[in-house]
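> Quick one: sequence and predicted model below, then my questions.
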Amino acid sequence: MKLARRERYFVSGAALFLAVFFIFQFLISPFFDARRRVGRGVSAKQDGLEEIVKLSSEYNRYRKGSQGIKQILAERKKGFTLFSFLEKEARDAGVKNSIKYMKPSVSAGSGPHKESLVEMKLEAITLKQLSGYLWRIESTENAVSIKRISVKENKKKAGRIDAILQVLTFQ
């Protein structure tokens, strides 16, 4: 069976079209799909690596902070107790007579050190007395800090305040 010239061109064009279609469908398209998939995988791995680097630097910062606390605790006076420290500083600041109560407690904490906590209530003191006392007790050399403070106006004496403090240190 002989085909006319025009029919041969038509069949050749159709065969060429099918060849290009199959080459694109089975060679080129899968190549670009795989390349896109690998690119997404690399991007996800880079994000994971960045997260690991961030967590590593955060861990190192916490570890250095822990070493600093260990050094501070080692340099602190032997026999240091938070309760007696707060009592002494209250006497020196002139607010000892305003102490309503002091409740000590010790907890394991989330790190290698035990937390020593004292909750105390100061009644009918001035703002100046409170700020002076806070300045005295919050010290880096003894690793003492204020965990929580609640201040409200004293109802009985005008110009006076009541304060509840939670003071924290490590052992």
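Alright, I've got the coordinates.
> only C-alpha atoms for contact and neighbour calcs from this point on.
Noted.
> Break down the protein into its strands, ranges please.
99-107, 115-125, 145-153, 161-170 (DSSP state E).
> and residue 69, which of these is closest to it?
Smallest distance to residue 69 across the strands of the chain (C-alpha to C-alpha): 8.3 Å, for strand 161-170.
> That closest one packs against which elements?
strand 115-125, strand 145-153 (3 or more C-alpha pairs under 8 Å, 6 or more residues apart in numbering; DSSP states H and E).
> alright, now check it against this:
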Amino acid sequence: MAESVGDFSFTAMLDRMRRREKNALGVLAALLVAILLYEGICAPLLRWRQRQRAIIAVKTAQLQQLSTSLDEFRSIEKRLLLLQNMIDTRRRDFTLFSFLNQISETLDLGKHIVLMKPTHPETIGPYRLARIEMKWKDVGLDTLVQWLGQVEESGNLVHVQKLALQPSTENPVLLDVGIQVQTLER
């Protein structure tokens, strides 16, 4: 007796299948369940884990950069404290103009000074950045080197910012010098 098309029964269909067909259907069903489990649970977990590793790598790089920046900051802070200490222990009556004039007179450069002009000081925190522009005419190289050494190595935080040298028009052995010197003052 044949069943009609409208009376479809899964159990009746299984009864009519051979053992090999039943096994194949079971394998297909297991494969379908495995794919659904992988796509529904495993794949999202693997993607989440990969995102977390990428986030950790970025955060680790940021932490390393922050650590490097902190080390740089501490180094700059130490140098700043050292500079502040040097400025604070300098004589109270120290001025850049008188300091440069004194060194120039010591080396007998006073007669070679054509210009010694202070520029407008800039305020940096509790200090002023004082600059002086100087021009000399007919100065020997040895004398210039001595002057630069005394200025830079004085321990008064005086630095040569610009230096321009030209052979003297009157005596090619001597130099015409343009120089800009700066320091921090209270």
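Sure thing, it's come through. Small disclaimer: the values here were computed from a predicted structure and weren't measured.
> TM-score of the superposition?
The TM-score (TM-score structural alignment, normalised by the length of the first structure) is 0.90; 170 aligned residues with a C-alpha RMSD of 1.6 Å.
> ok so, going back, make CSV out of the helices and strands packed on strand 161-170 of the first structure and add distance to residue 16 of the first structure.
Listed next are those as CSV, based on distance: least, C-alpha to C-alpha, whole Å:
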stretch, distance to residue 16 of the first structure
strand 115-125, 81
strand 145-153, 80
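> deepest of the ones you listed, which one?
The highest average neighbour count among these, using mean count of other C-alpha atoms under 10 Å, belongs to strand 115-125 at a mean of 20.
> So which other helices or strands are in contact with that strand?
Strand 115-125 of the first structure packs on helix 82-93, strand 99-107, strand 161-170, going by 3+ C-alpha pairs under 8 Å, 6+ apart.
> what's the longest one aligned against in the second structure?
Using TM-score structural alignment, helix 82-93 of the first structure corresponds to residues 96-107 of the second structure.
> sorry, back to before: out of the helices and strands packed on strand 115-125 of the first structure, deepest packed?
strand 161-170 (a mean of 21).
> any chance of the helices and strands packed on strand 115-125 of the first structure in a markdown table, plus distance to residue 28 of the first structure?
As requested, these are exported to a markdown table (distance: least, C-alpha to C-alpha, whole Å):
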| stretch | distance to residue 28 of the first structure |
| --- | --- |
| helix 82-93 | 74 |
| strand 99-107 | 65 |
| strand 161-170 | 66 |
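> Go through these and name the closest to residue 153 of the first structure.
Nearest of these (C-alpha to C-alpha): strand 161-170, 4.4 Å.
> What count of nearby residues applies to residue 33 of the first structure?
11 (other C-alpha atoms under 10 Å).
> gap between the longest helix along the first structure and the chain center?
For the first structure, the helix with the greatest residue count under DSSP state H is helix 29-75. Chain-centre distance of helix 29-75 of the first structure: 15 Å, with C-alpha atoms, centre = their mean, to the nearest Å.
> ok, average deviation of that helix from the second structure?
Average distance, helix 29-75 of the first structure versus aligned residues of the second structure after superposition (mean C-alpha distance after the TM-score superposition for the first structure): 1.4 Å.
> and the angle from that helix to strand 161-170?
Here the directions of helix 29-75 of the first structure and strand 161-170 differ by 100 degrees (axes from the mean of the first three to the mean of the last three C-alpha atoms, to 10 degrees).
> wait, what's in contact with the residue mapped onto residue 143 of the first structure from the second structure?
In the second structure, residue 143 of the first structure lines up with residue 157, judged by TM-score structural alignment. When contacts are counted by C-alpha atoms under 8 Å, 6 or more residues apart in numbering, residue 157 of the second structure touches 83, 86, 87, 183, 184.
> what does residue 68 of the first structure give?
For residue 68 of the first structure, the contact set (C-alpha under 8 Å, 6+ apart) is empty.
> The spatially most central residue of the first structure and residue 69 of the first structure, how far apart?
In the first structure, the centroid-proximal residue (C-alpha atoms, centre = their mean) is residue 58; its distance is 8.4 Å. Distance of residue 58 of the first structure to residue 69 of the first structure, given as C-alpha to C-alpha, to the nearest Å: 17 Å.
> The corresponding residue of the second structure for residue 36 of the first structure: neighbour count?
Using TM-score structural alignment, the equivalent of residue 36 of the first structure in the second structure is residue 50. Residue 50 of the second structure: 12 surrounding residues under other C-alpha under 10 Å.
> No more questions from me, cheers.
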